[in-house]
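Novice: this one's sequence-less:
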């Protein structure tokens, strides 16, 4: 973890009193020769010989890494870096790169690349065209909450910040062999799923559960796990799970997303306890802000839920920071991101430098391990 040295670790440990956090990251496997999706995930997993923190994903050109339940940012950073390195080394042995891109830079093989897993096979049987065209890579952050009832209130208070999280994480401008003009093309593709939507402002856990059951009954979801709200109550853990983000280009980018997600949940819990009012944005407004963030990143406009002022996400972050519990680590991480650029900005720079798809894949693979 020398990349963080004494800069991140001391401030990261100051956040140990805030809720627990865990991170799931999805990655692409691209071959060395052509920079195309490589169907080598089963072989990579075989090389890793049962490593529990690296797992199969829907397609054989994807992998997922998962951290444990972490209590501070230093632990998150250490695990993210270790798991990326393990997966990358195994991929390199098989002639391919592990790359942190929200979307493949060229077209993907379709259902012929589906992982041989009963759950994925059933999902493809129900939603074949969506599975074939919408397999993208996201970053999912789990933040511990004391109860599902409180979790539903937290979801309501997270709604205004979903677009900000997307703008910060945007890391998928290159697709179809060129620059799409979007900061997060992944978001546009992922949004084709009927359940890939913002959470509603539900009044109780019973209302949340009723909404989930309705989606399953209508055939929009196979089960609770395939209800893909941008933020949801985890079907498996006592957490709120934030799912709107692109997979992040570097470890430090992901670290920022984990810190932001946990701080926003902690702020929501504190505001609920103090009965602090916020502006309730309409579903249409939330979706409009998400689409704008996917296109324009941090330059897109958003509404501050405390003051109703409209401003770019980068300005909203400046106003938000003093409200967060222990904001110093996040302020430092945001400052460093501003210097190096978002994942989308760095990918565009690499695309202009590369000249060829294999060279682009090589450059992104290098950034994935930073």
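Specialist: Cool, the structure landed. Just so it is clear, the model here is predicted, and its values are computed rather than measured. Residues are numbered from 1 along each chain as shown.

Novice: hey, let's count contacts and neighbours off CA atoms from now on
Specialist: Fine.

Novice: Need the residues that contact stretch 348-366.
Specialist: Applying C-alpha atoms under 8 Å, 6 or more residues apart in numbering, the set of residues contacting stretch 348-366 from outside is 30-36, 97-101, 105, 173-174, 177, 179, 249, 347.

Novice: all helices of the stretch 101-250 of the chain, in order?
Specialist: Assigned by DSSP state H, counting those that start in this stretch, the stretch 101-250 of the chain shows helices spanning 118-126, 128-133, 148-158, 162-169, 185-190, 205-217.

Novice: and residue 332, which of the ones you listed is closest to it?
Specialist: For residue 332, the closest of these is helix 162-169, at 14.2 Å, according to C-alpha to C-alpha.

Novice: which secondary structure elements does the longest strand anywhere in the chain contact?
Specialist: Among the segments of the chain that qualify as a strand by DSSP state E, the longest is strand 21-31. Contact analysis of strand 21-31 by 3 or more C-alpha pairs under 8 Å, 6 or more residues apart in numbering; DSSP states H and E lists strand 62-66, helix 73-93, strand 96-99, strand 138-144, helix 251-274 as its packing neighbours.

Novice: Contact partners for the nearest residue to residue 166 once chain neighbours are set aside?
Specialist: For residue 166, the nearest residue in space outside its immediate sequence neighbours is residue 245; the separation is 4.9 Å by C-alpha to C-alpha, 6 or more residues apart in numbering. Residues in contact with residue 245, defined by C-alpha under 8 Å, 6+ apart, are 138-140, 165-166, 169-170.

Novice: here's the one I want to compare it with:
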């Protein structure tokens, strides 16, 4: 006798995260080119999961593959803690933020990799100020035809994913007026920005061949679209975000990305077409997200209206609820979204620290402390209330999120 099982509404996908960090002087907020010293201090498993980056003022950590958000959170916290200890031994603080706080506008101290020096030879001043840090969420989708269709379905939500992670308002000792200045700096690369609408995996590959032939990329690793097929893993890689200020916010981002990919994959398999979002408007929405973050307005690509960013976040939550439920992530993600709405985004917290005394060192202290803070989902203390942000749409309304069946009110 055959036993039938109900098919879950969405597939449960594997996930992993790459996080880039700056190495800064805790006393000044300036960059410290000590990545080589940091790498020599690492040992054990961490030595295989921490790698050099473009500059000597950066490192990148690579999580293991996970199916559970708590497991991912523990992995990220372990890597951040070990890397921070090695950075401290090398005379630097590990900073989870998108841009350098003081200085760093000129040519950075490049890592020794010949590939990075080839990039300098090809792109020259594009590298100025490129000591910037993002985080990349990989979701396991091995079928390339399905993966490019998932990318098409995800396009309308990419600006919001940036807004939720925005964590780089302070650069060169001043407030840039943007929640994510990293997004503006990274946009100078000729292969960056929102991905095109792909007709097929073959179309994707033909565009890569054209980018390479034109000189816009040197290799597949230089495809800097906000979503791309990984060139070395069977995954779809979401590259939208700044490096998140806290482990809790990084895990929230990973949960939303996985749920968005799973919901989209279910639509692909059901034959539901992706919305034909115009590329120009997608770029405009991404710019708006970089400027306003979660403390302002967003352009809803599906309705053509400007609305509060948190209203758009509520719509995303409804969109991906099946994927969050299938992975068991709904309570954790909504709880973290609620905390962010009450206490402010990473960008808002940086600005609040800066405005107290107009000192970058206060921002540096905040960032270094947040980087290795234990999130509540792993038993850490709840965050202390942040100062109100003038003009924000993120005023707190109500208490903490319930453990089961969160509603739209729980984002408040």
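Specialist: Here it is on my side, so go on. All values reported here derive from a predicted model rather than from experimental measurement.

Novice: How close are the two chains, by TM-score?
Specialist: For these two chains in superposition, a TM-score of 0.91 is obtained (TM-score structural alignment, normalised by the length of structure 1); 356 aligned residues with a C-alpha RMSD of 2.0 Å.

Novice: Quick check: residue 65 of structure 1 vs residue 139 of structure 1, distance?
Specialist: Relative to residue 139 of structure 1, residue 65 of structure 1 is positioned 10 Å away (C-alpha to C-alpha, to the nearest Å).

Novice: Overlap of the contact sets of those two?
Specialist: Once C-alpha under 8 Å, 6+ apart is applied, the residues that residue 65 of structure 1 and residue 139 both contact turn out to be 24-26.

Novice: Closest one of the residues you listed to residue 225 of structure 1?
Specialist: Of all those, residue 24 has the smallest distance to residue 225 of structure 1: 14.6 Å, by C-alpha to C-alpha.

Novice: Residue in structure 2 paired with the closest one?
Specialist: In structure 2, the residue paired with residue 24 of structure 1 is residue 18, using TM-score structural alignment.

Novice: distance of its match from residue 142 of structure 2?
Specialist: From residue 18 of structure 2 across to residue 142 of structure 2, the span is 19 Å (C-alpha to C-alpha).

Novice: Compare those two (neighbour count), which wins?
Specialist: For residue 18 of structure 2 against residue 142, the residue with the higher neighbour count under other C-alpha atoms under 10 Å is residue 18, and the figures read 20 against 14.

Novice: quick one, what contacts the residue lying closest to that one once chain neighbours are set aside?
Specialist: Of all residues beyond its chain neighbours, the one nearest residue 18 of structure 2 is residue 62 (4.6 Å), with distances taken as C-alpha to C-alpha, 6+ apart. By C-alpha under 8 Å, 6+ apart, the contact list for residue 62 of structure 2 reads 16-19, 49-51.

Novice: can I get those in TSV with distance to residue 194 of structure 2?
Specialist: As requested, the contacts of residue 62 of structure 2 are exported to TSV (distance: C-alpha to C-alpha, whole Å):
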residue	distance to residue 194 of structure 2
16	21
17	20
18	19
19	20
49	28
50	28
51	26
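
Novice: Against residue 102 of structure 2, how distant is the residue mapped onto residue 129 of structure 1 from structure 2?
Specialist: Residue 129 of structure 1 maps onto residue 125 in structure 2, with residues paired by TM-score structural alignment. Summarising the geometry, the distance separating residue 125 of structure 2 from residue 102 of structure 2, computed by C-alpha to C-alpha, is 19 Å.

Novice: Settle it for me: which of those two has more neighbours?
Specialist: Residue environment comparison for residue 125 of structure 2 versus residue 102 gives the larger neighbour count to residue 102, 20 against 13, counting by other C-alpha under 10 Å.

Novice: Touching, that one and residue 30? I think so.
Specialist: Yes - the criterion here is C-alpha atoms under 8 Å, and residue 102 of structure 2 meets it with residue 30 at 4.8 Å.

Novice: Count the residues that sit near the corresponding residue of structure 2 for residue 88 of structure 1.
Specialist: Aligned by TM-score structural alignment, residue 88 of structure 1 pairs with residue 84 of structure 2. Each residue near residue 84 of structure 2 was counted by other C-alpha under 10 Å, and the total is 22.

Novice: give me every residue that touches residue 84 of structure 2.
Specialist: For residue 84 of structure 2, the contact set (C-alpha under 8 Å, 6+ apart) comprises 93-94, 372.

Novice: mind redoing it with 6 Å?
Specialist: By C-alpha atoms under 6 Å, 6 or more residues apart in numbering, the contact list for residue 84 of structure 2 reads residue 94.

Novice: Next one: it from residue 41 of structure 2, what distance?
Specialist: 11 Å.

Novice: before we move on, the earlier item: can you tell me, leaving aside adjacent residues, what's nearest to the match of residue 129 of structure 1?
Specialist: residue 107 (7.5 Å).

Novice: these two touch, right, that neighbour and residue 130?
Specialist: No - with the criterion set as C-alpha atoms under 6 Å, residue 107 of structure 2 and residue 130 do not qualify as a contacting pair; they are 8.0 Å apart.

Novice: Which one's more surrounded, the two?
Specialist: The neighbour comparison of residue 107 of structure 2 against residue 130 (other C-alpha under 10 Å) goes to residue 130, with 22 against 16.

Novice: Look up how far residue 198 of structure 2 lies from the residue most central in space within structure 2.
Specialist: For structure 2, the residue lying nearest the average C-alpha position, counting by C-alpha atoms, centre = their mean, turns out to be residue 241 (2.5 Å). When distances are taken as C-alpha to C-alpha, residue 241 of structure 2 and residue 198 of structure 2 turn out to be 22 Å apart.

Novice: cool, residue 305 of structure 2 as well?
Specialist: Noted for residue 305 of structure 2: a distance of 25 Å to residue 198 of structure 2, by C-alpha to C-alpha.

Novice: Just want to know which of those two has more residues nearby.
Specialist: Set side by side, residue 305 of structure 2 and residue 198 give different neighbour counts by other C-alpha under 10 Å, the larger being at residue 198 (17 against 11).

Novice: any idea what the more buried one aligns with in structure 1?
Specialist: For residue 198 of structure 2, the residue aligned by TM-score structural alignment is residue 202.

Novice: which one is that match nearest to, not counting chain neighbours?
Specialist: For residue 202 of structure 1, the closest residue by C-alpha to C-alpha, 6+ apart turns out to be residue 208, at 6.1 Å.
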